[in-house]
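Colleague: Only the shape, not the letters, is given here:
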């Protein structure tokens, strides 16, 4: 437990300028002392997506002790928080979303006064304000007993029918961007990094995994009531959205000395084969930008309801099964989530308005990993498609949305951190810097940048200042040529952008041109095509086509029945645009079994654009499929079909 700190030292710890803070945990799982990450205090670092006031009082460690109840679809137990507060602080403000608070006490069990405000915003949840007694200021400990709501936005409870094995239920969490406040009462902001530990008690025939070091073995500890307890520890300060877990009928297969894959038995061999190069990826990434600092890199392949391609939870990346296509053409998703171990997990955007520091850096880094492993042409294919996506996204934006990669801390609408340009324009910004500065210079800078800011938050202004200080100082002409502020804060694509072109995709373009000019679908001959080649072809087809040509494509290339979820999504977009009804039965099945937003959002958007017949069908499909979607995916589709 903490001892009373001198006022000057307390203030230093609050802002992260003191070297160490001890995070209390369970006696047998106590984490070693960990550095306290700083709280940035510049105006652009103010997080509008949290109720917290971390400059007054902040959380440094969370200790979770929870029962997982599949019958009630709830988690119940406690969160013990380690807090640091200014000497004159009266209270600490936390984030909570539909949590039923049972009690709030200090380390001795004495009740603490608290208020749980009504929801002041449908997305932000409620402010949980806890009075800081003298006892709390001495021990630095608050214990909150609570229960989650059955519809907690971070949690998806799957019945057996929605799993691969069809016999056991499944539960997983998805915290990014601000959903973890629906199951953890803490300061839910990427700029308030925290260490943590957890004990989860689950049904005896299931396995729990978390984004942390396992302390209780793969099978947990058997309890007298037949359940099993699983214990975990994360001794490095992470943004709270990275606290993640899953419970299911899970099996494990090692892929190397520091990597392996968890999934259900039916997917285990396929996943292990698809991700066989992960150890090489870790080595390649480390050779590029410094050591991998998280120990293990395991992966969890979830059921199809998972809303993303991947989620970079440290030590346990969550992955969609839609990337498993048997040809390893989508392992760029693994490279992307691995790269987050540096950009995002190690150096984190302080607010979601600067999420390009997370996703843009990672998309660039992912491409460098792919080049290192598979050569320049593989990297060029992905960079070329990325350019297509960037230009298409900008063209589709309204004038009001055509801003830079950051909203300078003012964005408060939709889903925080949900911007396509965060990925594409962000990575192209870094590619331009590599081109202008030289790869050797830029790589050396990025390595030093990750080291300098390790386990800390960052802002766009902070990154630009760091680049100017360590690379551009005394070089005004070079700095002017880079157009840094236009990239970061301006609309559109600056004229110094670098468009990498792929010879592989150029050959696809030739086949596309031949078909568009009237050639037969049989001449396309896509045997051996990667997902990227398929997407180049399908997305390049005219949006208006005759029914006979669509039928020829479908029958020759087997698009409606493709086993590649990316191919099906792109095909359904084209079928919808032309009201090609023979594809609709497959489309109906698709949106009922695929929960990845990237793949199903375009289907619903396409239907809503067909004013005469599309909206009723979109709403019908959504009504039927909604129970299979993660709450975030369902909310995203609900916004689409209500427009």
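Modeller: On my side now, so go ahead. If you're wondering where the values come from, they're calculated on a predicted model, not measured in any experiment. Numbers count the residues shown, from 1 in each chain.

Colleague: okay, CA-based contacts and neighbour counts for the rest of this
Modeller: Fine.

Colleague: Helices of the stretch 351-500 of the chain, residue ranges please.
Modeller: With helices called from DSSP state H, counting those that start in this stretch, the stretch 351-500 of the chain shows them at 356-374, 376-396, 420-437, 439-452, 460-467, 476-482, 484-489.

Colleague: And for the stretch 501-643 of the chain?
Modeller: Going by DSSP H, counting those that start in this stretch, the stretch 501-643 of the chain shows helices at 503-516, 531-540, 547-557, 565-577, 584-593, 597-608, 614-625, 631-641.

Colleague: Structure two is appended below for comparative analysis:
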């Protein structure tokens, strides 16, 4: 066996599937999917084929032509000795000159990619909801596959779901129709598949994507066009949909700016889905169907900056993908750079500089977080035996951005723009590693290795000395005001009259970690930051309040942790409650809140919070 990805059982000596045809029966009552996956390979293969799986029951493996069984071995479940706590279980099939294989399976209610929501957990409270989150290594808990970003697949999907509901996917919609006899997975009887209260929706993805970009959502979903190639969808009725449409009204302009900077938009559509508040990320860049947290709807269009990031992934991440998670910066560093270029054109340089400043503060915070694990402050990391969710951080985003910004400053923006376009055109629809990028960089910008210490940037720990804090009047003003807070100076109404959420976020994140409780309450009494509808501001303030021992804000902390499941908010609040100098009262509060909120959180978020408890300092 020749594994090449520390997070996958896939074997480099075996062929990658090029197409997967999925038939999925969604069982809301059992929180599971009964399905089949037809994997097709570029040529006949004889010998073992190893796939990734996690929390899947493999019912049978069949020759698609004859439906005769094929030999396979799958470890049973979480208690099996062959189960890896990070990678899951290998599924090994023996093929004899087969160019395709049919696998019949069932997901588990504990699938790490799927969150099944009861009607009470949704906005509308009338119908259940389910959605996927497959990044980084969770597609294997939805269907067996070679779950590595090195493998790019096309797919088709046939979803059988309750008739009142509808589905969206990171794929082109083909049809919504009545079920047909004989099309079900072998494990689903025709009488069940064709029940009068079921409907079938079909999708097709004709461009090759890594498995982590496979995505769907099913529920009471409605949509509204906001541009010639963009439709916003939401669960929760007209109010949520209208707010989302207003927030993202400028998306088409962003797409056109992206095309002018980085080349043609290759994905035809750029649709958006606003998910229920348990969604663990700000956004997920699934091609054709970006998933978003409702917390990005801020009412002032600044939430569109998250959309700019997910849009930028259409070129860097989706079009060119990191080969393994050890090269994750190739996705996120490039995308953070591209996002800020789009924001600079659409919303102005001052807004882009604020983004850079917030990222600069976040990068320094990550240096503190990883002070005992400096490996994860590198761009090119070693992750054997490491769960990528546990070391997810701003380092690949912000240090990656700084690296590319450093190259831009060295050669000038016009030359760097030409380099970017050539890079994207050369490697589109491919998965590459850091060495491939560096070789391309040196070949196309001769002598760059003599001008910038590429090895230090990629393989060195910490922040390189030639990284740069942004320079702008508004950034300098806000940071200066934050430094004056320690002496008791609260900004005046005149000084903050032009501030929006990002300005307050930058201000709060540059305050000392712990100040006098009276200063915190004085700041809040003037500006009501604890009541902010912008969760970036609210969470930054509540983190400060916890650190300063302001018990009067514990009720708001609890409400916040039970209201949203975005890990960007869960991680700092739970960490502040349980780690470092946290008091026993705060640790007990955190434990109680988590026990009560646990079922609301997505499985990925649960794992992150539980790791915070288990690594208490």
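Modeller: Alright, I've got the coordinates. Because the structure is a prediction, the values reported are computed rather than measured.

Colleague: hmm, back to that, please tabulate the helices of the stretch 501-643 of the first structure in JSON lines, including the columns mean neighbour count.
Modeller: Listed next are the helices of the stretch 501-643 of the first structure as JSON lines, based on neighbours: other Cα atoms under 10 Å:
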{"stretch": "helix 503-516", "mean neighbour count": "17"}
{"stretch": "helix 531-540", "mean neighbour count": "19"}
{"stretch": "helix 547-557", "mean neighbour count": "16"}
{"stretch": "helix 565-577", "mean neighbour count": "23"}
{"stretch": "helix 584-593", "mean neighbour count": "17"}
{"stretch": "helix 597-608", "mean neighbour count": "21"}
{"stretch": "helix 614-625", "mean neighbour count": "17"}
{"stretch": "helix 631-641", "mean neighbour count": "18"}
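
Colleague: how about the ones you listed, which one is nearest residue 280 of the first structure?
Modeller: Closest to residue 280 of the first structure of the helices of the stretch 501-643 of the first structure is helix 531-540 (Cα to Cα; 21.6 Å).

Colleague: chain center to the closest one, what's the gap?
Modeller: Centroid displacement of helix 531-540 of the first structure relative to its chain, using Cα atoms, centre = their mean, to the nearest Å, is 25 Å.

Colleague: what's the span of stretch 224-232 of the first structure from first residue to last?
Modeller: End-to-end distance for stretch 224-232 of the first structure, by Cα to Cα, to the nearest Å: 20 Å.

Colleague: Give me the distance between that stretch and the centre of its chain.
Modeller: Centroid separation for stretch 224-232 of the first structure versus its chain: 29 Å, with Cα atoms, centre = their mean.

Colleague: just to revisit the earlier point, please convert the helices of the stretch 501-643 of the first structure to a markdown table, extending it with distance to residue 351 of the first structure.
Modeller: Shown next, in a markdown table, are the helices of the stretch 501-643 of the first structure (distance: least, Cα to Cα, whole Å):
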| stretch | distance to residue 351 of the first structure |
| --- | --- |
| helix 503-516 | 37 |
| helix 531-540 | 32 |
| helix 547-557 | 45 |
| helix 565-577 | 31 |
| helix 584-593 | 32 |
| helix 597-608 | 23 |
| helix 614-625 | 32 |
| helix 631-641 | 19 |
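
Colleague: can you tell me which of the ones you listed comes nearest to residue 165 of the first structure?
Modeller: Ranking those by proximity to residue 165 of the first structure (Cα to Cα) places helix 584-593 first, at 14.7 Å.

Colleague: Show the contacting residues for the residue nearest the centre of the first structure.
Modeller: Closest residue to the average C-alpha location of the first structure: residue 311 at 4.1 Å, with Cα atoms, centre = their mean. Shown in contact with residue 311 of the first structure (Cα atoms under 8 Å, 6 or more residues apart in numbering): 317, 318, 319, 337.

Colleague: Right, I'll call it a day here.
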